[in-house]
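Trainee: below is the sequence, then the predicted model.
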Amino acid sequence: MPAPATPEAPAGWDFSDVVGSDSSLRRFLHGLPGVDQVGAEARAAQLGTRSIKTTAKAFALDLAIRMVDLTTLEGQDTPGKVRALAAKAMRPDPSDPTCPPAAAVCVYPDMVADVKQVLGDSGVKVASVATAFPSGRAALDVKLADTRDAVAAGADEIDMVIDRGAFLSGRYLQVFEEIVAVREACTAADGREAHLKVIFETGELQTLDNVRRASWLAMMAGGHFIKTSTGKVQPAATLPVTLVMLEAVRDFREATGQMVGVKPAGGIRSSKDAIKYLVMVNEVAGADWLDPDWFRFGASTLLNDLLMQRTKMTTGRYSGPDYFTLD
């Protein structure tokens, strides 16, 4: 599938002429190149067949571990559970000091302080969902308070959900302004700013055209990352959806000079699948995105499979799931 045309705009474009009204924003988003769904699915499938050699596979496994946002978002989460998860994120394989740490631990806002206490200055980030996750059905002041509470508790990253009802109704300016407001709420009283990941819930957006529009909308509003899913709705992350999002961040950098990260989340459970995503990142967006600062996996079970595959490569023996903690 050929790369879509990039909207013509000078580097550093601030979009002020686009976001002045709902009608102008709608014209811009609906003027983006349409997505060839058959072509996107075919290219994603073709990229998924790429094989990599042993040395490259070892590098890919370690890179994928470094990209994992180790996640627990359950009503039964306890301080003890999230503390154990934080310890695992820092030392995924306690028997092997060469194993890299995960990128972040993602929890609900009321668990942030417990995670922060364990992680300290380890370099592993504390991520928190906010804005009435996962539905996003709350008043804006409630969403902003949710965000501020998480940042005040020590969150380094905020994963917000867009109002899908507003987006699907064509109220794009409302969604844009909400993202802008949440990003402003990501700044703590001491001036520390948490990075903002914008979750689309792509399983509810219905079309790949909508995925492209949501991607541009979130990037124009100042999101640091665009993220597929909450993990609570199926389908969650898929290769075709992630392909469209990677094209969007690539085109956005060409148009503005600004890089934005991508985070597929939900349903990525195996090392084989993770490597497919890394191949796609390299082929579609480029090698600059092969870094935890620009690409993440939202996952609760992926890390264990990465650890099992890593152990097999380093020792020649396959260790079953019982050798690693259940999260």
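Mentor: That came through fine. Numbers count the residues shown, from 1 in each chain.

Trainee: from here on, just use CA atoms for contacts and neighbour counts.
Mentor: Noted.

Trainee: can you tell me the SS state at F15?
Mentor: coil (DSSP: H, G, I helix; E, B strand; the rest coil).

Trainee: wait, doesn't it sit right on M220?
Mentor: Yes - with contact defined as CA atoms under 8 Å, F15 and M220 form a contacting pair (6.9 Å).

Trainee: among the two, which residue is more densely surrounded?
Mentor: Each of F15 and M220 has its neighbours counted (other CA atoms under 10 Å); M220 has more, 20 against 13.

Trainee: show me where the stretch 201-327 of the chain has its strands.
Mentor: For the stretch 201-327 of the chain, the strands defined by DSSP state E, counting those that start in this stretch occupy 225-227, 261-263, 297-299.

Trainee: just checking, what packs against the second one?
Mentor: In this structure, strand 261-263 makes packing contacts with strand 225-227, helix 239-256, judged by 3 or more CA pairs under 8 Å, 6 or more residues apart in numbering; DSSP states H and E.

Trainee: one more time with 10 Å, if that's ok
Mentor: Secondary-structure packing of strand 261-263 (3 or more CA pairs under 10 Å, 6 or more residues apart in numbering; DSSP states H and E): strand 195-199, strand 225-227, helix 239-256, strand 297-299.

Trainee: cool, the last one as well?
Mentor: Helices and strands touching strand 297-299, by 3+ CA pairs under 10 Å, 6+ apart, are helix 54-66, strand 68-71, strand 104-107, strand 261-263.

Trainee: okay, pairing it with this:
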Amino acid sequence: MTDDAPRNSGTELQTDWFDTIRINTPAVERRAASLPSRRSLKKEWQAAWLLNAVRCMDLTTLSGDDTEDRVARLCAKARQPIAPDLLDAMGVSGLTTGAVCVYPTMVAAAKRALRGTDIPVASVATGFPAGLMPLNLRLAEIEYARDQGADEIDIVITRAHVLQADWPALYDELRAMRQACGPARMKAILATGDLKSLENVARASHVAMQAGADWIKTSTGKEGVNATLTVSLVMCRAIRDHHDRTGIAVGFKPAGGLKTAKDAIAWQVLMREELGRDWLRPARFRIGASSLLGDLERQISHHVTGRYAAAHRLTMA
């Protein structure tokens, strides 16, 4: 699931890249609303997009009652996310999810459960989900997750830096986090539901990429409003602008709010329309959702058998 392209090493803080951004919110909303109907996907083409959504999923458990046994079950599902008989009927083999995402204390258990595969283990860190801890403790949590073997680390930003337009403070925080990640790839969670405006979303996206984020991510999944097509469109255009300026391809991860196969297709259409086919693979696109997997498998089962399976016949993530 790794990318052969160079990592995002970041740039100096360049506020002139984003300080004049103005966003026509109604126009963005209209564009986002049109995306689900821009491509009519039926039969085997629809099935292919559903399978791609599975391989781009970060299968996640972030509950206070997580145990090593629960993580092991999640990892087993990541290894075999779709029933083997359905995959055999479609001529598909080797399908896994894009990663497994857990708390730092569960990273070692996930690594053990995924031994022998190339499925990455992602860990949240930095006082997830609020991030309201002293910076030295947030950096120590990153280092702990990295030392436990995390391949990817999902960090949360200090929203106050965005709301106060303190871009140097946000940049310095993110640079320190990027350094603490070491070889682990960094996903910067912007918590867009807390940022109040699309301009803030765009500017925070630029700062995160300039600071060296390998992916930018919409949400923790714990905010009142999580991933929407509107904020995702703004973030994707920021990724496109950054790529045009630097040649570096930064990934995108929507999280929270994606619950149905229809949602999974809509976000893939967004990636295809705004960023191109290169962003339809796990190295550049992840879906942060676990409940979504059940509906994806249900729709794939319908494609193969011509009928919807009862819920109890599909293994829940």
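Mentor: Arrived safely. Keep in mind that what you see is a predicted model, and the values were worked out from it rather than measured.

Trainee: what range does stretch 114-128 of the second structure cover in the first structure?
Mentor: Under TM-score structural alignment, the alignment places stretch 114-128 of the second structure onto residues 119-133 of the first structure.

Trainee: how far does the matching stretch sit from its chain's centre?
Mentor: Relative to its parent chain, stretch 119-133 of the first structure has a centroid offset of 13 Å by CA atoms, centre = their mean, to the nearest Å.

Trainee: what's the spacing between the residue most central in space within the second structure and P183 of the second structure?
Mentor: Nearest to the geometric centre of the second structure sits K253, at 2.5 Å (CA atoms, centre = their mean). To P183 of the second structure, K253 of the second structure is 19 Å away according to CA to CA, to the nearest Å.

Trainee: just to revisit the earlier point, right, and the helices and strands packed on strand 297-299 of the first structure - which one's nearest A299 of the first structure?
Mentor: Set against A299 of the first structure and scored by CA to CA, these come closest in strand 68-71, at 5.7 Å.

Trainee: after superposition, how close is that closest one to the second structure?
Mentor: Mean deviation of strand 68-71 of the first structure relative to the second structure after superposition (mean CA distance after the TM-score superposition for the first structure): 0.5 Å.

Trainee: so where do the helices sit in the stretch 1-150 of the second structure?
Mentor: Using DSSP state H, counting those that start in this stretch, the helices of the stretch 1-150 of the second structure run over 25-34, 43-55, 68-79, 84-90, 107-113, 135-148.

Trainee: what angle do the second one and helix 68-79 make?
Mentor: Read it as helix 43-55 of the second structure. Per axes from the mean of the first three to the mean of the last three CA atoms, to 10 degrees, the angle that helix 43-55 of the second structure makes with helix 68-79 is 150 degrees.

Trainee: what stretch of the first structure does helix 43-55 of the second structure fall on?
Mentor: Counting by TM-score structural alignment, helix 43-55 of the second structure corresponds to 54-66 in the first structure.

Trainee: gap between that stretch and the chain center?
Mentor: On CA atoms, centre = their mean, the centre of stretch 54-66 of the first structure falls 19 Å from the chain's centre.

Trainee: can you list contacts of that stretch?
Mentor: 51-52, 67, 89, 92, 98-104, 124, 271-272, 274-275, 277-279, 290-293, 295-297, 302-307, 309-310, 313-314 (CA atoms under 10 Å, 6 or more residues apart in numbering).

Trainee: give me the buried positions along it.
Mentor: K57, A58, A60, L61, D62, L63, A64, I65, R66 (16 or more other CA atoms under 10 Å).

Trainee: what's the closest of those residues to V35 of the first structure?
Mentor: In terms of CA to CA, no member of the buried residues of stretch 54-66 of the first structure lies closer to V35 of the first structure than A64, at 28.1 Å.

Trainee: could you measure the closest one against F225 of the first structure, distance?
Mentor: The value you get for A64 of the first structure to F225 of the first structure, if CA to CA is used, is 17 Å.

Trainee: do the same with T72 of the first structure
Mentor: Taken as CA to CA, the span from T72 of the first structure to F225 of the first structure is 20 Å.

Trainee: and the two? Which one has more around it.
Mentor: The residue with more neighbours, out of T72 of the first structure and F225, is F225; 26 against 20, by other CA under 10 Å.

Trainee: before we move on, back to that, of the helices of the stretch 1-150 of the second structure, which is nearest G224 of the second structure?
Mentor: Across those, G224 of the second structure has its closest neighbour in helix 25-34 (19.0 Å, CA to CA).

Trainee: so what does that closest one touch, helix or strand wise?
Mentor: Counting by 3+ CA pairs under 10 Å, 6+ apart, helix 25-34 of the second structure packs on helix 198-210, helix 229-246, helix 261-274.

Trainee: mind doing that once more with 6 Å?
Mentor: helix 229-246 (3 or more CA pairs under 6 Å, 6 or more residues apart in numbering; DSSP states H and E).

Trainee: the helix it packs on vs the first structure, average distance?
Mentor: Averaged out, helix 229-246 of the second structure is 0.8 Å away (mean CA distance after the TM-score superposition for the first structure).

Trainee: could you say what helices and strands that helix packs with?
Mentor: Judged by 3+ CA pairs under 6 Å, 6+ apart, helix 229-246 of the second structure is in contact with helix 25-34.

Trainee: quick check: angle from the helix it packs on to helix 198-210?
Mentor: 70 degrees.

Trainee: what range in the first structure matches helix 25-34 of the second structure?
Mentor: So helix 25-34 of the second structure sits over residues 37-46 in the first structure, by TM-score structural alignment.

Trainee: ok, now stretch 219-232 of the second structure?
Mentor: Mapping stretch 219-232 of the second structure onto the first structure (TM-score structural alignment) gives residues 229-242.

Trainee: list the buried residues for stretch 231-247 of the second structure?
Mentor: Judged by neighbour count (16+ other CA under 10 Å), stretch 231-247 of the second structure contains these buried residues: V231, S232, L233, V234, M235, C236, A238, I239, R240, H242.
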